[in-house]
Structure formats: C-alpha cells, structure tokens
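Participant: Below: sequence and its predicted model.
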Amino acid sequence: MFKIENPKPAQWSEILKRPTKTVEDIEATVNEIFHEVQTKGDAAISKYTSLFDGVALEDFEVSAQEIEAAKNLISEELKEAIQLAKENITKFHAAQKTEKVSISTQEGIDCWQEKKAIQKVGLYIPGGSAPLFSTILMLAVPATIAGCEEIVLCTPPNREGKVNPAILYTANLCGVTKILKVGGIQAIAGFTFGTETIPQVYKIFGPGNQFVTVAKQLSTKYGVAIDMPAGPSELLVFADETAEPSFVASDLLSQAEHGADSQVILVTTSKAFLTKVETEIENQLSVLPRKEIATKAIENSKLIFVEDDKTALQLINTYGPEHFIISCKNEDFYVNGIHNAGSVFIGKYTPESAGDYASGTNHTLPTNGYAKQYSGVNLDSFMKSMTFQKINETGIKTIGKAIELMAEAEGLQAHKNAVTLRLKSLN
C-alpha cells in the first residue's frame, strides 16, 4: 500500500483516483456484443458464454430439478444463516414502505401520489471467483416486498455448465421467477433487448466487474433503467489510535479480496497507528486463501496520514466511498459530517462484512465516487411514484384563469383552449 503524509487538497483527486478503466476503454467491446445479442438473440448468448465462460450450453434456463437438487447441496447451517440474513433484510426494507400522499391543494383540487412496483426487473449476480448469493438477498427481497411481477436473475455458469447451489437455493427462497445461466456483458445485453430465452426487463440491478458496469451504463441508451453504476468494490476506513489495528486490517482485506481492481484506503490522524495497521495487513494477508487477488488490490490502495479530523473528513467527502468505516474517539464528528458515502459502519464492532451479509442494510451501493449523487439500493429502487389529480367544477374555476394566462404567456394556445372550453361550459 502507498503511504502518503499530509497530501495537499490539490493532490487529492490524483491520489484518490480509482484503479478502473474508463468507459472509452471498454465501450467498443460492449457495443459489439450488444449489437450481436440484439440481432442474433440466443445464438449470440451461446457464442459469448462459450467464449467467456468456457462452456457450451443448449439451454440457459435453470430447471426445477436443478433448483431442487441445490437444496441438498448446501449445509443446514448455511441455510439457517441465509434465513437469518433474509429476516433482517426483510425487516429493514419492509420498514421503508410509505403511505399514499394525498392533499387538496385548493377547494375542488385533489392531488395524490402512489408508488407502483416496477413490473419487470433483472438481477445480475456475479458468480465467478466469488459466487455472491448474498446479493440475491439484497435485490430479490426488496423486489418481492415492492411487488415486482417478474424477477429474472442472470448469473454465469461454471465450466460444467452449473450454477453454485447457494445461488440457486437463495434465489428460489427469495421469490426469483426465472434463473438463467448467463453472465457478463451478454447477460446485460439480454436484459436490455430480450432474446428467445431472456426476458427484456425495465430495470437492471446488481454489481459486476468493469465490463458489466459499462454494459449497464450503455443499456440506458436503449430505454432500460439501472440501479446505479456499481463497479469494483471499495472501502475507506477512518481510524485513530483508539481503534484496534487488527480489526482495521481485517476490514481493509475483506474488501481487497473481492477483486484485483478493488480499492481500500485507511485515513488516520496517527502515524503510529498507520504503521501498526500496515504490519497487521502483512500478517493477515499471508494466510488468506485469496491472497493473490487481495495482494493486487492492496497495490492500488493507500494509507493516508493527515493532521486533524477536519482535513480527514473533507478528504473522505471528496472521495465518496462505497463503504465507510468509522473507528475513533471523535465518532460523532464523522457520523454527523459525512455527506458522501454509500453505507456507513460505526464503531470497532461493526465490520463492513455485517452490511454485506446480515445486519439488514443493503450492500448494493454506489462506487467510483457516485455516492456523491446516488443512493444505494433500497425499497424505492424497485418502485416508481405516480401522481394523480382530480379537479371538479369549483376547482377548475379556481385555477382556470391562472392556467389561461400562463399558457398564453408561453404561446401555447391549445393549452389555454383546453381550459377555456371547460370554463365556458360552466357559465
């Protein structure tokens, strides 16, 4: 990890740069695959599944027999853990339901807002080096609570053409209506255009590598919404000398093991603490099964010392981390002052892993600085607000003249006439 002391604000954008490729680097590949899927459907899906996943499949859809078999391939202990997580995620997201908003803005004018579920949603679940069945909980649970009619899941198959049984078990448990063995750019293209097997959806959810992230962004050109540009995972920890170095090191490594393009950052006001964390990272890294991946991520990561809390907070808000851990004596200063973060973890006994799995909050979060303008996935992500209005005779008389004047001032005579005719009919 790079050690940096007291960087000047003018240097922040450079030292906080994410280790990701730009859209331009990847866009040509994505466009090529999108075009093939749009014009050739399942034939293109087969081609790219063979090319990228190393398996030729005659049928992409997971069968009922495969789902049933998966139940016997995972332990009862894991099933119980998944159930506990599902219960907490359900509680937290069900609590986000809101009632219809209704008001009479003036006598005879009733306006109200209702939320409706997005009917067709596509969930993308990475399944390569780490089969993220936990992401199914984060997406399918709120989709089900919202009332989405079609919940379609795409995940890449292994070289035997199979899907991890924990993914199948969790998807079935959480109400997914269709599971497909399709990954990468071709899955996002399938969701975007629809094929003989993959239904076209209205909104795409889920994290992925840089290629999936760019594919999701480009899908919006074709009228499909996305949750957010969620790319490689990242974590920033602020900790001072009161924190536990081994805990902080474990949190940094927990994100580093996601992928070689992940990024983790420690910001601290203690040089001695920084050194202790650096030593702990070396010790813990040496015994990790995913050591090679974590090592590459650590190479993209930073240990940053600053003199005071005010500077630290400004730097953190400039970065806008996906995950932000606070472990310090001046906890409230950071809790109250953070504006740009996907999800915040407070205190030495709150690891980021808790939010990844079972505390109840959602782990599908904005990365690459998008926490400055995007929210993480929540119940409203699966819904849209619709407004209604009903105006009676009294109401149109009350606001009719104002509408006529405003329409005329904008030069929109037909708008004015729509009111004038109604007012004349009442005289």
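Facilitator: The structure has been received and is ready for your questions.

Participant: can we go C-alpha only for contacts and neighbour counts from here?
Facilitator: OK.

Participant: which residues of the stretch 151-300 of the chain fall in helices?
Facilitator: Assigned by DSSP state H, counting those that start in this stretch, the stretch 151-300 of the chain shows helices spanning 165-173, 184-193, 210-219, 245-256, 271-285, 291-299.

Participant: One more to weigh against that first structure:
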Amino acid sequence: MLTLKDLRGTAVDALTLAQDAELLPRAGTDITATADKVTPILDEVRSRGVPALMDFAERFDGVRPESLRVPAEAMAQATERLDPQIREALETSIARAREVHTAQLPAASVIAPGPDAKVTNRWVPMARVGLYVPGGQAVYPSSVVMNVVPAQVAGVQSLAIASPPQNEFGGWPHPTILAAAHLLGVDEVYAAGGAQAVGMFAYGARDEAGELACPPVSFITGPGNIFVATAKRAVQGVVGIDAEAGPTEIMVLADETAPANLVAADLISQAEHDELAAAVLVTPSEELARTVIDQVQHQAATTKHTERVRASLTGSQSAVLVVDDLDAAVAVANAYGAEHLEVMTGDDDAVAERITDAGAIFLGHYSPVSLGDYCAGSNHILPTGGAARYSSGLNVTAFMRSQQVVQYGREGLGLVSSQVRRLADEEGLPAHGDAVDARFG
C-alpha cells in the first residue's frame, strides 16, 4: 500500500531537496485549474447577493435553505439535542483551546527612543471576521472551536460562521456545528458553503429588497476544498485570508525505538480525511519502515473508510522514506515542512530542537495528531503544502494588527530635525524636511 523509497546514499541536504522535488512526496494540487469555475461564482455572489447564494446551495448542496442566516431557534434546538458526551467533549476542547490561545496574546510596549519622544507598539483586533467550516466528507465542529476561540481571545467583536447547508437537516448546517457555535456564543451563522461562502464574506450579500443580509468582513479563515482555496486566493486583497489550505498532511519522523503499530495508526488517521491526504514516514530504520508498511496494510483493512485510506496511501503524496541516519531524517522533515510532524525517537526533545519547519510538532508515543485535532489546546488549522516554511498555524495574532503610535514633543523632534532634513533631501523629497522645519519657525 505505502511505497518504500530508499534515500540512503542520496544527499538530503536542504539545497538538494529544494532542487529535486521528486525526492519528497507531494500532492499535485493546483488551485489555478479551478479558477475558471470559481470566478463566475464569485461574480454572481457579488452582483446578485442572497438569490445567487440560494441558487448555488440548490445546485451544489441539493437543498435550498429557508433563509441564508440560520435562525436562533435552530441553533438553540441543536444545542438542546446535542449528545451530552459530545457536549462535554466540545466544552473540554473549548476550555483547553481558550487557555492555550490566551497565552498567545502579545503585550503592548512603550519605547522612548530619546528625550521627549515616545513610540507605543499596540495590538488592535480586527472588527469583523468570517470563519469557514467545511461540511463535505465529515462533520467538523472542531473547526468551529479552532476558528472562533483565537478570534474571541484576540477581541474580535463581530464573528460570522459559514457552513454548507445539509439536505438531511432541513437546509441548515450540521446540527453539531450549530451547537458548537452556540456553545461559543456565536449567533451569526450562515447556510452557505464552497466558493460562494467566500464571496459572501468578501463582498457582503444583499437580499432581493436590497437589505444587507450579511455584511462583508475584513478577514476570512478556515480550511476547505480546492474551490474554497481558489476563492480565497481570488478575494485576497479585497479581504485578508489566513492561508490557501490544501489537503492535510502528516509526517512521522521515527527511529528504531518507535512502535510500528502506533506509527501506522497515526498515518491512517490522517489518510481517512481525504483521498489526497499525505501520509509520510521518514526513518533511518529499514526494519521499522517495512514493519510499518505491514501494519498499515493490516489496520487499513479494518478501518471505517478503507477505500479512502487506500487511495490516500497509494497516492504519490504518501510514502515511507528510508534515510541514512537521524540527521538526514531531520533534514528531510525541515525540507518537507509538514502540516503535522510527529517525532518518535530515542530523544524526542533533542530532535524537536532541530526542527525549524513544521506547522505543529507532536512529541512522543502519547501525542498523536488526533489529540491536536481536538483536545490538546493547540490549533489544528495549520499551513499545508510546505507553507510551514514561511507561515504559522492559526493563532491569536492572526486576528490582530500591530499599530505604532508616535508621540514626539518639541524637544524630541528638535533633536532629530536635522537628520530628517538630510535624509529627506538625499531622497529628493525636500517637502518632507520642510514639514519638520515649519514647526520651528
């Protein structure tokens, strides 16, 4: 099922890996291929508003909701009917996420570069954000938690959630998603999915009477399929976006001390997300590699989504990589920049210190990625496709902006006025210098 690639004897330094993409397994997703389909959808939503959203719901989701916004009674009812054990699990997830994300809040600072001079660095929350929650092959109330909690901790006052309408539930999003939003205190939820939901957030949506049914947002977050990713790229600039999320990924960096059955279970856990999900093991132990392949074959046969898992694990994006030593394994992990990186070695802490590029790192036998998906307290909305090399997972600062407040007095300005004059003249902008000189007669 999983293909073994022997990289022993191959240079696996960062330069070689960067130049030879064939050495590392990757999903071949190209969101530009869907641009022609997404652009007309966005144009329709921008020009026609709610009627277009309703038409797209009927066309893509097979149901026409009674209204675009989910009524309060439907959300309350979903919460009342929620399985008590699911509610307890959600409340645990919310509490732990809130604790972890609160620790991310950046502190303001006040600096005095000189006498009578002050610059304040402060963080300001965004006014309104749109949070997308998928509704395709699985139900994702956890994504409600991961989107909402950091935004609330950041201080965002206006939060809106969009999730696809479900025929099975009368045209509303899945009731567990509604209940999760209700438990978090979010009452603005829209029955809209796909590229059309992204368009609604970016441009706003008016009803047939011209009333604004959904005001536009400043920032859109949340994972989705390739159409959602394409739409987010298209509206970037009109609004901010968190990332263009691609198929999920797991890389396990392990040596001969790792339990093969646990490594296999964790690879399968991510493979069940999507046929395009990437599951990669990198190890210096050929014995572990072959045992994991056998374990994957065995465990995949009894899992619920066997065919989906098989498609993922036999795709070009999944593989078992055997390398010369642990140094080579670390080099591969950093070059790959996995969304989720598990480390199972004889010295996990030492290996983790050497990891520079990963969305989130999970150390040891008792920190599976699925823990991070739900109840670790960390965020599971993470960079994919190697984007971990230059971007972060969703966090509190994603919903905030850094602002600088400059306050100089006469003495403070006077001390640097001649320097401003010289630099302004050097750049050919004498009026800049004149603006300073005017303050001293």
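Facilitator: It's in. For clarity, every value in this text was computed on a predicted model and none was experimentally measured.

Participant: before we move on, back to that, put together a markdown table for the helices of the stretch 151-300 of the first structure, with distance to Ile33 of the first structure and mean neighbour count on each row.
Facilitator: Putting the helices of the stretch 151-300 of the first structure into a markdown table (distance: least, C-alpha to C-alpha, whole Å; neighbours: other C-alpha atoms under 10 Å) gives the following:
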| stretch | distance to Ile33 of the first structure | mean neighbour count |
| --- | --- | --- |
| helix 165-173 | 26 | 22 |
| helix 184-193 | 7 | 28 |
| helix 210-219 | 9 | 24 |
| helix 245-256 | 30 | 22 |
| helix 271-285 | 37 | 17 |
| helix 291-299 | 27 | 20 |
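
Participant: And Ile82 of the first structure? What does it align with in the second structure?
Facilitator: In the second structure, Ile82 of the first structure lines up with Leu90, judged by TM-score structural alignment.

Participant: Average offset of the helix or strand containing its match relative to the first structure?
Facilitator: Element membership for Leu90 of the second structure, per DSSP states H and E: helix 84-102. Superposing on the first structure and averaging over aligned pairs (mean C-alpha distance after the TM-score superposition for the first structure), helix 84-102 of the second structure comes out at 0.8 Å.

Participant: and the residue most central in space within the first structure, what is it in contact with?
Facilitator: Centrality entry for the first structure: nearest residue to the mean C-alpha point is Thr364, 3.2 Å, by C-alpha atoms, centre = their mean. The contact partners of Thr364 of the first structure, taken as C-alpha atoms under 8 Å, 6 or more residues apart in numbering, are Thr135, Met138, Leu139, Gly206, Pro207, Ala230, Gly376, Val377.

Participant: which residues of the stretch 1-150 of the second structure fall in strands?
Facilitator: Secondary structure of the stretch 1-150 of the second structure (DSSP state E, counting those that start in this stretch): strands at 4-6, 109-111, 117-125, 128-132.

Participant: closest to Lys304 of the second structure out of these?
Facilitator: Closest to Lys304 of the second structure of these is strand 4-6 (C-alpha to C-alpha; 24.7 Å).

Participant: Distance from the closest one to the middle of the chain?
Facilitator: With C-alpha atoms, centre = their mean, to the nearest Å as the basis, strand 4-6 of the second structure stands 30 Å off its chain's centre.

Participant: Please point out which parts of that strand sit buried.
Facilitator: Leu4, Lys5 (16 or more other C-alpha atoms under 10 Å).

Participant: Name the residues that touch that strand?
Facilitator: Under C-alpha under 8 Å, 6+ apart, the answer for strand 4-6 of the second structure is Ala289, Arg290, Ala319, Val320, Leu321, Val322, Val323.

Participant: please redo it, this time with the cut-off set to 10 Å
Facilitator: 23-25, 281-282, 284, 286, 289-290, 293, 318-324 (C-alpha atoms under 10 Å, 6 or more residues apart in numbering).

Participant: how close does it sit to the first structure?
Facilitator: Looks like 0.7 Å for strand 4-6 of the second structure (mean C-alpha distance after the TM-score superposition for the first structure).

Participant: Which part of the first structure matches that strand?
Facilitator: Using TM-score structural alignment, strand 4-6 of the second structure pairs with 3-5 in the first structure.

Participant: Could you tell me how far the corresponding residue of the first structure for Glu244 of the second structure is located from Val377 of the first structure?
Facilitator: Matched by TM-score structural alignment, Glu244 of the second structure corresponds to Pro229 in the first structure. Relative to Val377 of the first structure, Pro229 of the first structure is positioned 11 Å away (C-alpha to C-alpha, to the nearest Å).

Participant: which residues are in contact with both of those two?
Facilitator: Phe205, Gly206, Leu365, Pro366.

Participant: Just among those, which is most surrounded?
Facilitator: Pro366 (30 neighbours; other C-alpha atoms under 10 Å).

Participant: Confirm that that one sits in a strand.
Facilitator: No. Pro366 of the first structure: not assigned to a strand; according to DSSP: H, G, I helix; E, B strand; the rest coil it is coil.

Participant: before we move on, back to that, can you pull out the residues in contact with the helix holding Leu90 of the second structure?
Facilitator: By C-alpha under 10 Å, 6+ apart, the list of residues contacting helix 84-102 of the second structure reads 79-83, 141-142, 144-146, 148-154, 176, 179-180, 183-184, 372-379, 394-397.

Participant: Need the buried ones from the residues you listed selected in ChimeraX.
Facilitator: Restricted to buried positions by 16+ other C-alpha under 10 Å, the ChimeraX selection for those reads:
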select :79,82,141,142,144,145,146,148,149,150,151,152,153,154,176,179,180,183,184,372,373,374,375,376,377,378,379,394,395,396,397
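
Participant: Looking at the contacts of helix 84-102 of the second structure, which are in helices?
Facilitator: Among the contacts of helix 84-102 of the second structure, the members falling in helices (DSSP state H) are 79-80, 141-142, 144-146, 148-154, 176, 179-180, 183, 372-374.

Participant: Glu196 of the first structure touches Gly41, doesn't it?
Facilitator: Yes. With contact defined as C-alpha atoms under 10 Å, Glu196 of the first structure counts as touching Gly41 (6.5 Å).

Participant: Please enumerate the shared neighbours of those two.
Facilitator: Common neighbours of Glu196 of the first structure and Gly41, using C-alpha under 10 Å, 6+ apart, are Gly190.

Participant: Which one of those two is surrounded by more residues?
Facilitator: Gly41 (21 against 11).

Participant: Translate that one into the numbering of the second structure.
Facilitator: In the second structure, the residue matched to Gly41 of the first structure (TM-score structural alignment) is Gly49.

Participant: Next, find the distance separating its match from Phe201 of the second structure.
Facilitator: On the measure of C-alpha to C-alpha, Gly49 of the second structure and Phe201 of the second structure end up 11 Å apart.
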